[in-house]
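> Got a sequence here, can you model it:
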Amino acid sequence: MADTEKVWLKHYPPQVPHHLNYPDVPLTQFLVDAARDYPERDAIVFLGKRMTYRQVLEASYRLAHALKSLGVERGERVGIMLPNSPQAVIAYYAVLFAGGVVVQINPLYMKRELEHQLSDADVETLICLDMVYSRVNEVKAQTKLKHVIITSIGDYLPFPKKWLFQLKNRFENTHVEIPEDPGVYRLKKLLSQASASPMEAPYKSGDDLALLQYTGGTTGLAKGAMLTHRNLVVNCCQAEAWIYKAQRGTDSILGALPFFHVYGMTVVMNFAVRLAATMILVPKFDRDLILKLIVEHRPTYFPGAPTMYVGLINHPDIKRYDLSSISACLSGSAPLPIEVQERFEELTGGLLVEGYGMTESSPVTHSNLIWERSKSGTIGLPWPDTEARIVDLDTGEVLPPGQVGELQVKGPQVMKGYWKRPEETAKVLVDGWLSTGDIGKMDEDGYFYIIDRKKDMIIAGGFNIYPRDVEEVLFEHPAVQEAVVVGVPDPYRGETVKAYIVLKEGQKVSKEEIEKFCRERLASYKIPRLVEFREELPKSIVGKVLRRVLLDEELQKKQNEGA
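Here you go, the predicted model:
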């Protein structure tokens, strides 16, 4: 695609180049550079604990040497099952320094999910939290796991917090005793015994595998997206170019997005290291803690998910907090309702813009402009060196602006393919073009809109209904805090629209009032015929509402009714 066809380029601010020169280096080089240029700058702030870039690099070298001593070889997959913490950052870079391939694992995974991921990636070494060890031990015999390195949240807490944490665990009977089994090691002991001498990642080219990032598995078992050093280096550099007001060695980023999710890994951890920025780490989203950290540590950037911003703007004391340090928030992982964006900006004075990406693209491909006028309700423009197009759902033909089809993307941040799944790779990756599974359109200016997931589209009485259209209207209702729409089986219409709604605290509204509200704003066939009020909605760890869970509940109800 020639630049003349990329209509979005004319909307780039002059500070953002159309093309970038990417360094041919392993991802670890960003940490080496940050520690060289800003050795005493705080890399991490974690519940009162501070670590400089020099300290993080030294700990990464020590753990890399320890991993090599355990037999980790170039290309070997090493699992990391940790919440946001100093250990998560150290382990990530240590694995790459040792030449291994990082496999990020959600600490909340239960036996089935954990066994699948460890087995699929052939993980022999795992770094995990003591609190998940019992689950790891349950599946160990069914996997190739040989070495388990254990750490505790308390390992990186300052005194007296560390002492209080241990006391609290014993008092609440949550203290975890780790057996002295063969193949089980304590992270702190390994670090104390290992060399701190510098180590270069055994890097051959940008095509070297750095990460197996598993997809959410909403349509079956999770697949491992093969992301290379070049993929991750590129997406970091693209972020740096797009967020052009960020200054190396001066900014700080609030790390509420989990690093075991590709979005948090790139736009918080890797991006922060690239900028030699301070990461203010949050092990678990808690809106009171988030507000306190913003006031105390004054972060300049706060990447998040829509549900995080929803939680903050609905905090009863939000106006008491000074959030003026935040220059920008990049929202991803799920659609950002316009009402949430406007309310957040009104309350905080910070800028909140929507972006877009996928696990398979490291992940970011699009974003709205941050400091210039952009288009609300869109995912923005493709990032530098990224191509995007809309194709017909049936024929694959490229569609002109304004027409609805499937979004495809192409760029140097797109994965090599799925781990051990050439057939699955061939379905989504053709001539470098990645089929996203998202339905959208592009306007005359090159702004892209996501209408919905292809698999989430509701077909009721022959009409195509996109859940996001209905959800945007529901969010406009003054009593609605959260809403999600799914298509449930209907004997007459095939599917019918059902809305699940969480009301704001102290608000009351009837199903009839919701229907009347929608009837004034939507075509009749889009109006939810079924409405269910809930205290909360099922969500993933990054706050994405799990439609599949809701749909499975509906299908189970139907089965029970027919029994």
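
> Please count neighbours and contacts with C-alpha atoms only from this point.
Noted.

> so the residue lying closest to Pro39 once chain neighbours are set aside is in which element?
Leaving aside its sequence neighbours, Pro39 sits nearest to Arg54 (Cα to Cα, 6 or more residues apart in numbering; 4.6 Å). Element membership for Arg54 (DSSP states H and E) is helix 53-69.

> What helices and strands are in contact with that helix?
Applying 3 or more Cα pairs under 8 Å, 6 or more residues apart in numbering; DSSP states H and E, one finds that helix 53-69 makes contact with helix 28-37, strand 42-46, helix 86-97, helix 187-193.

> what comes up buried for it?
Buried residues in helix 53-69, defined by neighbour count with 16 or more other Cα atoms under 10 Å: 53-68.

> same question, stretch 128-139
Quick answer for stretch 128-139 (16+ other Cα under 10 Å): 128-133, 135-136, 139.

> quick revisit: between the helices and strands packed on helix 53-69, which one is closest to Val353.
With Cα to Cα, the closest approach to Val353 among the helices and strands packed on helix 53-69 belongs to strand 42-46: 25.4 Å.

> The closest one relative to helix 28-37, how many degrees between them?
100 degrees (axes from the mean of the first three to the mean of the last three Cα atoms, to 10 degrees).

> what comes into contact with strand 42-46?
For strand 42-46, the surrounding residues in contact (Cα atoms under 8 Å, 6 or more residues apart in numbering) are 50-53, 56, 85-86, 157, 273, 276-282.

> this one next, for a side-by-side:
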Amino acid sequence: MRRPPTVAELAGRVSETARSVEVLWRAGLVPIPRVDEGIRSLFATRRYGPLAGAVRIAAHRDPLAVGIVDERGPLTFSQLDQQSNALARAWSERGVRPGSAIAALCRDHRGLVVTMLAAGKLGAPLLLMNTGFAKPQLADVAAREKVEVLVYDEEFTALLDGIEGVDRYLAGTDSDLAGHQLPVLEEIIASTDDRPLPAPERPGGLVLLTSGTTGTPKGAPRPRISPLHSAQFLDRIPLRVGEATFMGAPLFHGTGISQFILSLALGCKVVLRRRFNAEETLRQVAEHRCTAVVLVPTMLQRIIDLGPEVIGRYDTSSVRIIFVAGSALPPDVGNRATEIFGPVIHNLYGSTEVAVATVATPEDWRKAPGTVGRPPVGCRVALYDEQGNRITKPHVTGRVFVGSGLAFEGYTDGRHKEIIDGLLSSGDVGHFDEDGLLFIDGRDDEMIVSGGENVYPVEVENLLVEHEDVAEAAVIGVPDEEYGQRLKAFVVLTKGASLDADAVRDFVKRNLARYKVPRDVEFLAELPRNATGKLLRGELS
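Predicted coordinates:
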């Protein structure tokens, strides 16, 4: 039985709520003195969920305001609202009911957005499937999540052979629509009444998937999201009403979908592209005067690797925020980006399960490059040793545990992450510095013991990419008869560089302890990564 909260805990909750409201007001999400607008916003979000609710609110506020822009052009908030009404009505007439599981395997474009909105209006949970998954992973996930409706882009048709017994719809096509036997979203929407449907009893929510780098991806449901939870981002990331966001991170990823929902709630125009291209990103940012750019670290690296001549062709002076999340941001990459774009780097640390944990502001980054910052309002972070004892001293590495109103309540297969003192394990290890800034030292299962010394590969990786001839680097532990384990480095050189293994080892030896020097060095043309840029360490050996 859960104990009742203490007076101190209740007071803390009241203070946290007040601070959250203040953060939302500063961003423009609390329309004081328009109390009627505030009530309408809360009502729409409660009935339809944060995504469909946000679009309805924005459409009411300014029907002609542009909601998204993709390769086919702009769609206003009003058009998004009407088209999703039509799709929701069409699905309802085809037997889709509240609770029916809808899955989307799509790149970032209007078809995916309208699908998300329609699912919310039906009260149907939406499973966002990773476009980088293999055929067996997709089939396993569809079966486990009991998918009834599948919306997908034509390019993924060959991956779906193992998925049976579901109604299929094409969201994006690269060929003539007339030749398709399957229903196409565009045609369904055009031929269906776009009047609103009655609101569902409860929003369907979203189901995000883990990366699947260690097996079948697990489902992490997000059934409810309070408007106050937006403060967890806005407290340390100064997004504002009515601006423009370029979305580089894919919408199926926690980074992309969280910032997409927040941008729509703020009435921002969101620029989408089916595939990431570094120079095209700069072109779109300049054209739409984007104030925020949402990326994973590998995307940011590809942009800065274009070099000053290419970057200088585009006016990026509108950018106030480069929001980076999804994997570790190497200090060298963040520093180079700061030199090019100014103090705009916001480095978020979180996961599919815990959602937001900490955010490093540009001021944090300037003080301590590589940090993931501090917890925003509504979040708590603590470190524990292997015995579950709290670590409070700076520069002592421990397991990272997070408390957040956005944290999930367990995987869809019934499993859960470890919990200590009400905080959820992130699966990472890290340390705080003397200023309370958090640093992530690696995954708790990536630490190796070499000759009795604990080594976290990420420290060596971050050093290697500082070398002017190294574009990317990955370090893993491999078996060693004498030391138990030893480090092996995989290095991608910059164009035209001719670094050899001895030079790599010498560079590490000059900067780190002897036991952190990789005994083995292998040069690769590129590192294996998934669709969100996360390193696939299991493919390195």
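
> average gap between whichever helix or strand comes after the helix holding Arg54 of structure 1 and structure 2?
As assigned by DSSP H and E, the chain's next helix or strand after helix 53-69 of structure 1 is strand 77-81. Strand 77-81 of structure 1, aligned to structure 2 and superposed, deviates on average by 0.6 Å (mean Cα distance after the TM-score superposition for structure 1).

> ok now strand 77-81 of structure 1, how far from the chain's centre?
Once both centres are worked out by Cα atoms, centre = their mean, to the nearest Å, strand 77-81 of structure 1 turns out to sit 17 Å from its chain's centre.

> now swap in stretch 477-486 of structure 2 and tell me
35 Å.

> Which of the buried residues of stretch 128-139 of structure 1 fall in strands?
128-129 (DSSP state E).

> Just send the buried residues of stretch 128-139 of structure 1 back as a markdown table, with distance to Glu513 of structure 1 too.
Below are the buried residues of stretch 128-139 of structure 1 laid out as a markdown table (distance: Cα to Cα, whole Å):
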| residue | distance to Glu513 of structure 1 |
| --- | --- |
| Cys128 | 49 |
| Leu129 | 48 |
| Asp130 | 49 |
| Met131 | 46 |
| Val132 | 46 |
| Tyr133 | 49 |
| Arg135 | 46 |
| Val136 | 49 |
| Val139 | 50 |
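
> of the buried residues of stretch 128-139 of structure 1, closest to Pro400 of structure 1?
Using Cα to Cα, the buried residues of stretch 128-139 of structure 1 come closest to Pro400 of structure 1 at Cys128, 48.9 Å.

> dump the residue contacts of the closest one.
Cys128 of structure 1 neighbours (Cα under 8 Å, 6+ apart): 80-82, 107, 148-151.

> who wins for most neighbours among these?
Tallying neighbours with other Cα atoms under 10 Å puts Leu82 at the head of the contacts of Cys128 of structure 1, with 28 neighbours.

> how close does Thr494 of structure 2 sit to Thr255 of structure 2?
Separation of Thr494 of structure 2 from Thr255 of structure 2 (Cα to Cα, to the nearest Å): 28 Å.

> same thing with Val166 of structure 2?
28 Å.

> Next: Val356 of structure 2.
In this view, Val356 of structure 2 and Thr255 of structure 2 are 10 Å apart by Cα to Cα.

> Share the number of residues neighbouring Ala98 of structure 1, please.
Ala98 of structure 1, neighbours per other Cα under 10 Å, totals 26.

> cool, and the one 5 residues further on?
For Val103 of structure 1, the count of nearby residues is 27 (other Cα under 10 Å).

> show me what contacts the residue most central in space within structure 1?
Using Cα atoms, centre = their mean, the residue of structure 1 that lies closest to the mean C-alpha position is Tyr263, 3.1 Å off. The contact partners of Tyr263 of structure 1, taken as Cα under 8 Å, 6+ apart, are 257, 332-333, 359, 362-364.

> hmm, 6 Å instead?
Neighbour list for Tyr263 of structure 1: empty [criterion: Cα atoms under 6 Å, 6 or more residues apart in numbering].

> State the distance from the closest residue to Gly99 of structure 1 other than its chain neighbours to Glu536 of structure 1.
Spatial nearest neighbour of Gly99 of structure 1, chain neighbours left out: Arg74 (4.4 Å); criterion: Cα to Cα, 6+ apart. Distance, Arg74 of structure 1 to Glu536 of structure 1, by Cα to Cα: 45 Å.

> and the two? which has more neighbours close in?
Neighbour count, other Cα under 10 Å: between Arg74 of structure 1 and Glu536, Arg74 has more, with 19 against 13.

> which residue lines up with the residue nearest to Gly99 of structure 1 in structure 2?
Alignment note (TM-score structural alignment): Arg74 of structure 1 maps to Pro98 of structure 2.

> so its match sits right up against Ala124, yeah?
Yes: if you go by Cα atoms under 6 Å, Pro98 of structure 2 and Ala124 touch, sitting 4.8 Å apart.

> now Val207 of structure 2, what's its secondary structure?
strand (DSSP: H, G, I helix; E, B strand; the rest coil).

> ok so, going back, what's the residue nearest to Pro39 of structure 1 aligned with over in structure 2?
Checking TM-score structural alignment: Arg54 of structure 1 goes with Ser78.

> quick one: that match and Asp194 of structure 2, what's the gap?
For Ser78 of structure 2, the distance to Asp194 of structure 2 - Cα to Cα - is 11 Å.
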